[in-house]
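Engineer: just a sequence and a predicted model for now, questions to come.
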Amino acid sequence: MENYKESFEKYESALLECTNLSQNFAGIPSPTSSHFYASLLFTKLCNCANSIGHLAPNPDQIGKNAHWDYSSVSSLTRDLIECYITFYYLCIDKCSIEEWNARWQLMNLHDHMSRVKMFNTLGIDYEGKEEAKNVKIEVIDNLKSNKWFRELSDKEKTHFLKGKNAFFKSQDEILTASGSNVSDFRFKYIFSSNHTHTFPMGFYRMADGNRGRGVESIIEIQYTALCLEWVSEYLLKAKTEFAGKFETLKLCNLQCNK
């Protein structure tokens, strides 16, 4: 299974490069919130990729009764890809300071409304708490007073102030800005989503090709390799963008410490 070996080695190399980069830039103060969140999201990206490596058997385990579960690998692959999209949108995509602040405030509103929705399922009136009320009022006020946000249409402002969206842009818009192929991404996303949510496509053919049983099969090996290829792709994209964002800061930090 040379293809699997190549995909696994590519994944290991990409993860090692990203991990080394993260460690090399450790301890550098973040001059902006964008840099701070870039550090957090890049770490999350590496952590997710590392977990995928624990699920994907090493090539030398082929034929040795290893546990195979491409479906779970696929679910984590979707998590990693979504992490990359957030990383690019919040930390790499070029925009004005006013727009960036609006993006961040919208995420704060989405975070608040997500907590409200979650606790409501338990019968807890989270939004009724004084602290929660103050958070919502503050975030909405910050959005309404934001120059970039005020230039949106009334319909758009009403829509986003509901807090149901974490992004002002669609996935396709973010991907286009990042230079990604939208059609190629959509295939990856649909494939992994069907396993993440256990939609019919994720289990209808379990009887075919001996897949989804934890045992080795051609399908398990091929699909795991496919996911590893995707993981490598987004790791390397993030690595280049993260390095570009922090490289100047590292040089400045070294010069200041001389």
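Structural biologist: Looks like it came in fine. This is a predicted model, so every value here is computed, not measured.

Engineer: use CA for all of it now, contacts and neighbours both
Structural biologist: OK.

Engineer: buried residues, stretch 122-132. List them.
Structural biologist: 126, 127, 132 (16 or more other C-alpha atoms under 10 Å).

Engineer: format those as CSV; extra columns: secondary structure and distance to residue 216.
Structural biologist: Below are the buried residues of stretch 122-132 laid out as CSV (DSSP: H, G, I helix; E, B strand; the rest coil; distance: C-alpha to C-alpha, whole Å):
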residue, secondary structure, distance to residue 216
126, helix, 47
127, helix, 49
132, helix, 50
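
Engineer: how distant is the helix or strand harbouring residue 193 from the center of its chain?
Structural biologist: If you go by DSSP states H and E, residue 193 is part of helix 182-196. Relative to its chain's centre, helix 182-196 lies at 14 Å (C-alpha atoms, centre = their mean, to the nearest Å).

Engineer: for comparison:
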Amino acid sequence: MEEAAFEEAQDGLAARPVTMERYRELLRAFDATVCEALAVGQATSGRMAEPHVGYGTHIFARICGHAVSFVRAAPHSRWVKSDSENWDFSAIAGHARSIVEGYLFFAYMTHPPANAEELNARVNVMHLYDCTKRIRVLGGVVDKTMLEDFEKSAEEIRKRLKQNGWFSQLKDTLQEKLLKGGELTILSRPEQLELVEWKAREFYMFWDILSQYAHILTFSFYRMEHNGRGTGINNDADRFYIGLFLEHCAEVLSDCVDRMIVLFPDAAPVRKGIDSKFSPGPRRNLPRERKRKRR
């Protein structure tokens, strides 16, 4: 995101609103990036890979899922046929936020480890988080035996981490924190932002805007009906914010695809912009054999 666009977003609404012509350009660019991501994802599926790469492809798949939901929710999208429009920024805010947070997780997980012990620690911290989260969330609704299995698995993972030489070199306070199972990653969010060279000021501004609309917080209703804002009709404010995150998420998603190509160089040829082939999807993007089956 260019600095000028960032400053406009920080003020709430650009001095020069996103015109419909500009909006269509941003939508088409995001659409093309989604197509490339889906084509690359399908071209690399089902392969044997190191754990950090394998789990990374699963994270990438979830990013793609939210990207599809985003492009389908965006007004004037070719992905959906509708006799009405919904220009409500909240319709895409949750998906945009998931793409942003998924990007950091994907970059962290697929970053080459220094050695096998670091890789082992990275994966086991994620496993421990999953076990403890399931215990906390499902504790009152699942069978007691299942909970005991989760607790047993969590203890086994803790034991593996304590025996890991790379993990044991981390600061004691960090080890203690990670062993509680409440952290998904070893790197903190500021460290993950450094990994992708993303300025914290920009990230948290975007994150806070998206969170306000993903939830029902004050930003989402204090200025409702101001020139149509928040009503679902076409208006400068919602069109600006949707356009802003079409542009921003296209950049994020494109970087994710770049990282996938680094991991799987042979997948590069399927990256053909809005003409990339994948299935299911719009007819234009279906491989030839899938088009024949649709007839």
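Structural biologist: Everything's here; your move. Please read all numbers here as calculations on a predicted model, not as lab measurements.

Engineer: would you mind reporting the TM-score between them?
Structural biologist: The TM-score (TM-score structural alignment, normalised by the length of structure 1) is 0.87; 247 aligned residues with a C-alpha RMSD of 2.5 Å.

Engineer: quick one on the thing from earlier: which positions in the helix holding residue 193 of structure 1 come out as buried?
Structural biologist: Buried residues in helix 182-196 of structure 1 (16+ other C-alpha under 10 Å): 185, 188, 189, 191, 192, 193, 194, 195, 196.

Engineer: ok, average deviation of it from structure 2?
Structural biologist: With mean C-alpha distance after the TM-score superposition for structure 1, helix 182-196 of structure 1 departs from structure 2 by a mean of 1.5 Å once superposed.

Engineer: which one is the residue positioned nearest the centre of structure 1 nearest to, not counting chain neighbours?
Structural biologist: Most central in structure 1 under C-alpha atoms, centre = their mean is residue 83, positioned 0.6 Å from the mean C-alpha point. Once flanking residues are discounted, residue 83 of structure 1 sits nearest to residue 45: 6.3 Å by C-alpha to C-alpha, 6 or more residues apart in numbering.

Engineer: what about the equivalent of the one you found over in structure 2, distance to residue 231 of structure 2?
Structural biologist: Using TM-score structural alignment, the partner of residue 45 of structure 1 in structure 2 is residue 63. Per C-alpha to C-alpha, to the nearest Å, residue 63 of structure 2 is found 28 Å from residue 231 of structure 2.

Engineer: cool, and residue 265 of structure 2?
Structural biologist: Taking C-alpha to C-alpha, one finds residue 265 of structure 2 at 46 Å from residue 231 of structure 2.

Engineer: what about the helices in the stretch 101-250 of structure 2?
Structural biologist: Using DSSP state H, counting those that start in this stretch, the helices of the stretch 101-250 of structure 2 run over residues 116-138, 144-162, 165-168, 172-179, 189-195, 200-214, 236-263.

Engineer: check the mean deviation of the shortest one from structure 1.
Structural biologist: Right, the one you point to is helix 165-168 of structure 2. For helix 165-168 of structure 2, the mean deviation from structure 1 after alignment is 1.0 Å (mean C-alpha distance after the TM-score superposition for structure 1).

Engineer: enumerate every residue touching the counterpart of residue 220 of structure 1 in structure 2.
Structural biologist: Matched to structure 2 by TM-score structural alignment, residue 220 of structure 1 sits across from residue 238. Contacts for residue 238 of structure 2 (C-alpha atoms under 8 Å, 6 or more residues apart in numbering) come out as 87, 88, 89, 229, 230.

Engineer: and the first one, what does it touch?
Structural biologist: Spelled out, that is residue 87 of structure 2. With contact taken as C-alpha under 8 Å, 6+ apart, residue 87 of structure 2 is in contact with 74, 75, 230, 231, 232, 233, 234, 235, 238, 239.

Engineer: which position in structure 1 pairs with it?
Structural biologist: Aligning on TM-score structural alignment places residue 87 of structure 2 opposite residue 68 in structure 1.

Engineer: let me know how buried the closest residue to that match other than its chain neighbours is, in neighbour terms.
Structural biologist: Of all residues not flanking residue 68 of structure 1 in the chain, residue 214 sits nearest, at 4.6 Å (C-alpha to C-alpha, 6+ apart). A total of 15 residues lie near residue 214 of structure 1 under the criterion other C-alpha atoms under 10 Å.

Engineer: picking up where we left off before, counterpart of the residue nearest to the centre of structure 1 in structure 2?
Structural biologist: Residue 83 of structure 1 maps onto residue 102 in structure 2, with residues paired by TM-score structural alignment.

Engineer: repeat that for residue 191 of structure 1.
Structural biologist: Residue pairing (TM-score structural alignment): residue 191 of structure 1 is matched to residue 209 of structure 2.

Engineer: who does the helix holding residue 193 of structure 1 touch, helix- and strand-wise?
Structural biologist: When contacts are defined as 3 or more C-alpha pairs under 8 Å, 6 or more residues apart in numbering; DSSP states H and E, helix 182-196 of structure 1 packs onto helix 70-87, helix 171-178.

Engineer: can you say which of these is nearest to residue 11 of structure 1?
Structural biologist: Across these, residue 11 of structure 1 has its closest neighbour in helix 70-87 (12.0 Å, C-alpha to C-alpha).

Engineer: in the superposed pair, what's the mean gap between that closest one and structure 2?
Structural biologist: Its aligned residues in structure 2 lie a mean 1.0 Å from helix 70-87 of structure 1 after superposition (mean C-alpha distance after the TM-score superposition for structure 1).

Engineer: next one: that helix to chain centre, how far?
Structural biologist: Chain-centre distance of helix 70-87 of structure 1: 7 Å, with C-alpha atoms, centre = their mean.

Engineer: what angle sits between that helix and helix 171-178?
Structural biologist: For helix 70-87 of structure 1 and helix 171-178, the angle between their directions (axes from the mean of the first three to the mean of the last three C-alpha atoms, to 10 degrees) works out to 70 degrees.

Engineer: list of residues touching helix 70-87 of structure 1?
Structural biologist: Helix 70-87 of structure 1 is contacted from outside by 37-38, 41-42, 44-45, 48-49, 52, 55-56, 171, 174-175, 188-189, 191-193, 195-196, 202, 212, 220-221, 223-224, 227, 230-231, 234, 238, using C-alpha under 8 Å, 6+ apart.

Engineer: please list only the buried members of those residues.
Structural biologist: Among the contacts of helix 70-87 of structure 1, those buried by neighbour count (16+ other C-alpha under 10 Å) are 37-38, 41-42, 44-45, 48-49, 52, 55-56, 171, 174-175, 188-189, 191-193, 195-196, 202, 212, 220-221, 223-224, 227, 230-231, 234, 238.

Engineer: sorry, back to before: what separation do you get for the residue nearest to the centre of structure 1 and residue 40 of structure 1?
Structural biologist: Distance, residue 83 of structure 1 to residue 40 of structure 1, using C-alpha to C-alpha: 10 Å.

Engineer: what's the matching residue for residue 112 of structure 1 over in structure 2?
Structural biologist: Counting by TM-score structural alignment, the partner of residue 112 of structure 1 is residue 131.
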